[in-house]
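Undergrad: coordinates only, sequence not included:
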């Protein structure tokens, strides 16, 4: 039963990772919480390990589809690493209820915001990306803090902020953010393992199965209309956050 749970959770989370570039944490955290009965802190640590593994496949597929802007990714990653360590530290000193409430508020608010915001095209995209470098540092740091605190890869904050403030098309936001997801999740995963807040066996088995899901999710992301991607992104965030309200 352990292997079946790991396989199914990994495929679902990996698919979400590849499709939306959000690491799958907004899906992983509730699923691990429900099916493996882990504490919220151990759930977050295990989630970060799985995200680290699954994001590799997603990044590669989006890169092949020319949906990754590495220059912005670099600045997001650098600032995100520092933010992740702060988030992991905050988790170690905050109560589980505070972490849980913060997780719910973040994903639901961002989900609603993504649904309402208008679409952006690729007109003057190069100029917008060049101008956005300093903003990327702030966005990456903020995403890193959320990643370390909530175990959601940081992309649930980074992708909406890129879309809203940098006005970059959603498909490029997704591919670019996935690069940051990998490095931020790796950094956060190490921080949680050092604090012995990770279920290594669950993380590895689920992570391996998530690679397949991430590949097909990324393939679908390259084919879907941008508006559809944005709406799916919003629904996943809202449902993932609200579901945590029904688990004590």
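TA: Arrived safely, thanks for sending. A quick note: this is a predicted structure, and the numbers were derived from the prediction, not measured.

Undergrad: can we go C-alpha only for contacts and neighbour counts from here?
TA: Noted.

Undergrad: Helices of the protein, residue ranges please.
TA: 2-20, 25-35, 40-64, 70-93, 96-116, 125-131, 133-150, 155-161, 170-194, 200-223, 226-243 (DSSP state H).

Undergrad: quick one: the residue nearest to residue 69 when sequence neighbours are not counted from residue 215, how far?
TA: Once flanking residues are discounted, residue 69 sits nearest to residue 176: 5.3 Å by Cα to Cα, 6 or more residues apart in numbering. The spacing between residue 176 and residue 215, counted by Cα to Cα, to the nearest Å, is 16 Å.

Undergrad: which one of those two has more residues nearby?
TA: residue 176 (28 against 25; other Cα atoms under 10 Å).

Undergrad: roughly how far apart are that one and residue 15?
TA: 17 Å.

Undergrad: again, but for residue 181
TA: For residue 181, the distance to residue 15 - Cα to Cα - is 15 Å.

Undergrad: What of residue 130?
TA: For residue 130 relative to residue 15 (Cα to Cα), the value is 31 Å.

Undergrad: Comparing the two, which residue is more hemmed in?
TA: It is residue 15, of residue 130 and residue 15, that has more neighbours when counted by other Cα under 10 Å, with 28 against 12.

Undergrad: pretty sure that one is touching residue 221, no?
TA: No - taking contacts as Cα atoms under 8 Å, residue 15 lies outside contact range of residue 221: 9.8 Å.

Undergrad: Return the residues in contact with the nearest residue to residue 204 once chain neighbours are set aside.
TA: Counting by Cα to Cα, 6+ apart, residue 50 is the residue found nearest to residue 204 once chain neighbours are left out, at 6.8 Å. By Cα atoms under 8 Å, 6 or more residues apart in numbering, the residues touching residue 50 are 10, 203-204, 206-208, 210.

Undergrad: Return the closest of the residues you listed with respect to residue 63.
TA: Residue 63 has its nearest neighbour among the contacts of residue 50 in residue 210, at 18.3 Å by Cα to Cα.

Undergrad: mind listing what that closest one touches?
TA: Contacts of residue 210 by Cα under 8 Å, 6+ apart are 7, 9-15, 50, 53-54.

Undergrad: ok, structure two:
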């Protein structure tokens, strides 16, 4: 019974995580905590262990979805590595600073911020400014299978600085970096929705490796539960990536907005109730 429930959670987390580029931790962590405190299905876990298990699972979610997106050529590996250079140290510093902050208050503020980002995640009028020639700027064009072209671009140094802030915020509030990085890539660098999600999952894969090493060294991983979650997360990620590639850009963007609003409202609720 326990294994079936955990496989199901892994499948759901992998599917949704790969579909919108969030990784799946936003589902795994609250699910484990709920099952441990409100049911007799699994033993009660500390928040640290729940996060540690989730981080380990996201290695497999990230790898599985990245391999699937690779077939459709929608992963910008160079951009993903550049963003990772900033987000990795930012996440570590943010997690450290988190220990000295009022978690409830910041969950409230961050939840409001997430809802705000969902609202503003629409076409803006800064695109013409972005693609003016500039020293050191990387400008690319993504072409869909239907022949539509989507130009996007970024300056490497600016990308590192922004991803550092994103990583810091993610570590500070204890939420996956994809929840912030996907809308940032779309709003500031004008990544097409499909490429933003796929590149985010590549980053999730990289960051989960580094973060898992820390959690494993601290003993924050319940291995039996992790092994039960991995199969569902692996195949769920493939399912999410498959659905993603069959959605239109507008549909994917709308789905991302809905997920961000749900996450934001959940954080607001946590901040209010403590």
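TA: Perfect, thanks for sending it. Because the structure is predicted, anything quoted here is derived from the model rather than measured.

Undergrad: sorry, back to before: okay, the residue nearest to residue 204 of the first structure and residue 27 of the first structure: tell me how far apart.
TA: In terms of Cα to Cα, residue 50 of the first structure sits 12 Å off from residue 27 of the first structure.

Undergrad: Check residue 125 of the first structure too.
TA: Distance from residue 125 of the first structure to residue 27 of the first structure, by Cα to Cα: 31 Å.

Undergrad: The aligned residue in the second structure for residue 60 of the first structure - how many residues pack around it?
TA: Taking TM-score structural alignment, residue 60 of the first structure has residue 67 as its aligned residue in the second structure. Using other Cα under 10 Å, the number of residues around residue 67 of the second structure comes to 18.

Undergrad: Equivalent analysis for residue 112 of the second structure, please.
TA: 17.

Undergrad: pretty sure it is touching residue 264, no?
TA: Yes - Residue 112 of the second structure lies in contact with residue 264 (Cα under 8 Å); the separation is 6.2 Å.

Undergrad: centre of the chain versus stretch 191-206 of the first structure, how much separation?
TA: Relative to its chain's centre, stretch 191-206 of the first structure lies at 17 Å (Cα atoms, centre = their mean, to the nearest Å).

Undergrad: out of residue 125 and residue 27 of the first structure, which sits in the busier spot?
TA: residue 27 (24 against 15).

Undergrad: residues in contact with that one?
TA: By Cα under 8 Å, 6+ apart, the contact set of residue 27 of the first structure is 13, 16, 236, 240.

Undergrad: for those residues, which one is nearest residue 164 of the first structure?
TA: Nearest member of the contacts of residue 27 of the first structure to residue 164 of the first structure, counting by Cα to Cα, is residue 236, at 17.9 Å.

Undergrad: After alignment, which residue of the second structure pairs with the closest one?
TA: In the second structure, residue 236 of the first structure lands on residue 259 (TM-score structural alignment).

Undergrad: so how many other residues sit close to its match?
TA: What residue 259 of the second structure shows, counting by other Cα under 10 Å, is a neighbour count of 19.

Undergrad: now residue 167 of the second structure
TA: Residue 167 of the second structure has 32 nearby residues by other Cα under 10 Å.

Undergrad: ok, now residue 4 of the first structure?
TA: 10.

Undergrad: Same question for residue 272 of the second structure.
TA: Residue 272 of the second structure has 12 neighbouring residues, counting by other Cα under 10 Å.

Undergrad: quick one: which helix or strand includes it?
TA: Per DSSP states H and E: residue 272 of the second structure is located in helix 249-273.

Undergrad: which other residues reach that helix?
TA: Against helix 249-273 of the second structure from outside (Cα under 8 Å, 6+ apart): 20, 26, 103-115, 117-119, 121, 179, 192-194, 244.

Undergrad: With residue 212 of the second structure as the reference, measure out to the aligned residue in the second structure for residue 51 of the first structure.
TA: Aligned counterpart of residue 51 of the first structure in the second structure: residue 58 (TM-score structural alignment). Per Cα to Cα, residue 58 of the second structure is found 9 Å from residue 212 of the second structure.

Undergrad: Alignment lookup: residue 205 of the second structure to the first structure.
TA: Match for residue 205 of the second structure (TM-score structural alignment): residue 182.

Undergrad: Residue 119 of the second structure too?
TA: In the first structure, residue 119 of the second structure lands on residue 112 (TM-score structural alignment).

Undergrad: Tell me how far its match lies from residue 162 of the first structure.
TA: 16 Å.

Undergrad: higher neighbour count, these two?
TA: residue 162 (26 against 16).

Undergrad: quick one: contacts for that one?
TA: By Cα under 8 Å, 6+ apart, residue 162 of the first structure lies in contact with 136, 139, 168, 173.

Undergrad: next one: residue 33 of the second structure
TA: Going by Cα under 8 Å, 6+ apart, residue 33 of the second structure touches 44-47, 50.

Undergrad: which of those show up in the first structure as well?
TA: Contacts conserved in the first structure for those, counting by both residues aligned by TM-score structural alignment, their matches' Cα atoms under 8 Å: 45-47, 50.

Undergrad: Return a PyMOL selection command for the buried portion of those residues.
TA: Buried members of those, defined by 16 or more other Cα atoms under 10 Å, are picked up in PyMOL with:
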select buried, resi 45+50
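
Undergrad: which one of the kept ones among the contacts of residue 33 of the second structure sits closest to residue 174 of the second structure?
TA: residue 47 (10.5 Å).

Undergrad: Tell me which residue of the first structure matches up with that closest one.
TA: In the first structure, residue 47 of the second structure lands on residue 40 (TM-score structural alignment).

Undergrad: just checking, that match touches residue 100?
TA: Yes - Residue 40 of the first structure lies in contact with residue 100 (Cα under 8 Å); the separation is 7.5 Å.

Undergrad: Residue 155 of the second structure pairs with which position in the first structure?
TA: Per TM-score structural alignment, residue 155 of the second structure is aligned with residue 132.

Undergrad: ok, and the closest non-adjacent residue to that match?
TA: Closest to residue 132 of the first structure by Cα to Cα, 6+ apart is residue 166, at 6.1 Å.
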